[in-house]
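>>> generate coordinates for the sequence data below:
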Amino acid sequence: MFRFLVPLLGAALISQSVCAQVMERSLGDFALKLGTTPTRSMAQGLVTPSNGAGSFHGGLDLTHESGVYFGQWSPNLGLAPDTTAELDSYLGFKKPFDQTLGYEVGVIRYSYPDTAQVASNELYAGLRILDSRLGAAFSNDTGTTNSTLFVDLGSIEQLGMNVRMQYATHRFDTLQSADDGSMIGGFNDWSLKLSRPWLGIDMNLIYSDSSLSGDSCNLYSGHNPRCEQTLTIKAVRALF
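Below is the predicted model:
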């Protein structure tokens, strides 16, 4: 069923060059969100980000008042030339202990309907303390075991911005040969994201890197868009 949800969103799906939008509706005991940016708190840090300008992306999220939720996010619907579709479907449970502490657990399935790439599953869990979140995720892709730890500190008043950090390890089932001839058993990658609103614009500064470099980057398949040290500046403005 999940495979057909995102194509039905219609107007909710637009290219990243326009903006990131979220539309909310109440459906009985459920809260429905449609948007062009991931809306789920914990899963938002794990689903694949959109591929940049020209990619058509979007998703939906349904939350029951009990804390159970499910949804789907597509970083790319494969509508533009030279792009392929990816669907990230998730199911989870989120529960607060009180106003300052809560937890969340769930699973995400990454599927690629237009290619022969095998779908993979990822388990995640997280803890919320005030406005900060600490999360971890574990997955087994074909030939690779991945572990991810991320910390979202929320808005830090002293810095005037939101801070998010992520660190991941990726271990190959067997040693892999890099282009430089070396044999590699795995790699790590990490990122730091600083963001803040400014004159109605969402400003983002993202630093990312990995333990691979140069000719060994042919083995990279981590969370970051690029293998080597990268600094990205992104600005998003909503039109309505």
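
>>> from here on, just use CA atoms for contacts and neighbour counts.
Fine.

>>> would you map the strands across this structure?
Using DSSP state E, the strands of the chain run over 14-15, 22-27, 30-35, 56-64, 68-76, 86-96, 101-111, 120-129, 132-141, 144-156, 161-177, 183-198, 201-210, 230-237.

>>> got JSON lines for those strands, with distance to N218 and mean neighbour count too?
Output for these, formatted as JSON lines (distance: least, CA to CA, whole Å; neighbours: other CA atoms under 10 Å):
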{"stretch": "strand 14-15", "distance to N218": "29", "mean neighbour count": "18"}
{"stretch": "strand 22-27", "distance to N218": "37", "mean neighbour count": "12"}
{"stretch": "strand 30-35", "distance to N218": "34", "mean neighbour count": "19"}
{"stretch": "strand 56-64", "distance to N218": "27", "mean neighbour count": "24"}
{"stretch": "strand 68-76", "distance to N218": "23", "mean neighbour count": "24"}
{"stretch": "strand 86-96", "distance to N218": "22", "mean neighbour count": "21"}
{"stretch": "strand 101-111", "distance to N218": "22", "mean neighbour count": "19"}
{"stretch": "strand 120-129", "distance to N218": "21", "mean neighbour count": "19"}
{"stretch": "strand 132-141", "distance to N218": "17", "mean neighbour count": "19"}
{"stretch": "strand 144-156", "distance to N218": "15", "mean neighbour count": "18"}
{"stretch": "strand 161-177", "distance to N218": "9", "mean neighbour count": "17"}
{"stretch": "strand 183-198", "distance to N218": "11", "mean neighbour count": "18"}
{"stretch": "strand 201-210", "distance to N218": "13", "mean neighbour count": "18"}
{"stretch": "strand 230-237", "distance to N218": "17", "mean neighbour count": "14"}
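
>>> next, the structure of the following sequence, for comparison with the previous one:
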Amino acid sequence: MMMKKLALAIVGASTVGLSSIAAAEEFPTSLGTFDVSMTATFATDYIWRGQSQTDGTGAIQGSLDIAHESGVYIGTWASNVDSAAFAGSSVEIDYYVGYAGNITDDIGYDLSWNRYTYPKANELTSDEVIGTLSAYGFTLGTKYAYDPDSKLYTWIGYDYALPQDFGLHFSYGRTDTKDPIDATGSNAKYDDWMVGVSKNFIGLDFLLAYTDTDIKGGTCEAWYGDKDNCNSNVTLSVSKSF
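I've put the predicted structure just below:
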């Protein structure tokens, strides 16, 4: 489950950050063992699929996850967002439930249902199904948003552990949506990519990441009201797990 969240966090299911690497607390019960983990993240920007969700400003984020030994898990994640771009809402709150497991020691899978909500902007609430397959450091994933609009996001990522608690992270994703997001009303297909270096130090998880997209300035401005939100970004985040 924790490696699943690492892939999602870095590729942009929620954020660029290491909120995935959580130190879980185990609770044996008559229904089996549960793992409970919480993470707090401070980032210089909230990047989602190569795009700033906080208009280039900082983000404070947090998550709470509960996982059963069977592989079933539930969780919630929250972050501040740019209120002007999200119909007056300054907060994003996500909820998810899923099932994760391993086929072998090196091959794992994950399937989850996710809901993204924005208080004060209920019309932006959306639902998404996410599936991933991970093997030997690679992750292949797809996200299908079926409500309220049809969108498909596919990506491939690679994570490589280095000595001294360093890590390298790469991802490349494609968004395919039927929503007309630019002034011409054309369908949007665009790519995003990320290169990052992580480090565990004094009990904190640091990530320095470069992200970018091939979205043109006019499309980005029509979407967010600011063409700079889709420019290349260098983001630093630091996370603490409890």
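
>>> could I get the TM-score for this pair?
Both chains were compared after superposition, and using TM-score structural alignment, normalised by the length of the first structure their TM-score is 0.68; 201 aligned residues with a CA RMSD of 3.7 Å.

>>> coming back round to it: a markdown table for the strands of the first structure, including distance to Y220 of the first structure?
A markdown table is the format used below for these (distance: least, CA to CA, whole Å):
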| stretch | distance to Y220 of the first structure |
| --- | --- |
| strand 14-15 | 27 |
| strand 22-27 | 33 |
| strand 30-35 | 30 |
| strand 56-64 | 24 |
| strand 68-76 | 20 |
| strand 86-96 | 19 |
| strand 101-111 | 18 |
| strand 120-129 | 17 |
| strand 132-141 | 14 |
| strand 144-156 | 11 |
| strand 161-177 | 9 |
| strand 183-198 | 8 |
| strand 201-210 | 9 |
| strand 230-237 | 14 |
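
>>> which helix is the longest one in the second structure?
In the second structure, with assignment by DSSP state H, the single longest helix is helix 2-11.

>>> for that helix, packing partners?
The helices and strands touching helix 2-11 of the second structure, judged by 3 or more CA pairs under 8 Å, 6 or more residues apart in numbering; DSSP states H and E, are strand 151-162, strand 166-180.

>>> and the angle from that helix to strand 151-162?
Taking axes from the mean of the first three to the mean of the last three CA atoms, to 10 degrees, one finds that helix 2-11 of the second structure is oriented at 110 degrees with respect to strand 151-162.

>>> how distant is helix 2-11 of the second structure from the center of its chain?
Relative to its parent chain, helix 2-11 of the second structure has a centroid offset of 7 Å by CA atoms, centre = their mean, to the nearest Å.

>>> likewise for stretch 124-131 of the first structure?
Relative to its parent chain, stretch 124-131 of the first structure has a centroid offset of 16 Å by CA atoms, centre = their mean.

>>> take the helices and strands packed on helix 2-11 of the second structure and lay them out in JSON lines including distance to N102 of the second structure.
Converted to JSON lines, those look like this (distance: least, CA to CA, whole Å):
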{"stretch": "strand 151-162", "distance to N102 of the second structure": "17"}
{"stretch": "strand 166-180", "distance to N102 of the second structure": "21"}
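
>>> quick revisit: closest to G45 of the first structure out of the strands of the first structure?
strand 144-156 (7.8 Å; CA to CA).

>>> contacts for the closest one?
Here strand 144-156 of the first structure makes contact (CA atoms under 8 Å, 6 or more residues apart in numbering) with 45, 131-140, 161-173.

>>> apply 7 Å and report the result again.
Contacting residues not belonging to strand 144-156 of the first structure are listed as 131-140, 161-173 [CA atoms under 7 Å, 6 or more residues apart in numbering].
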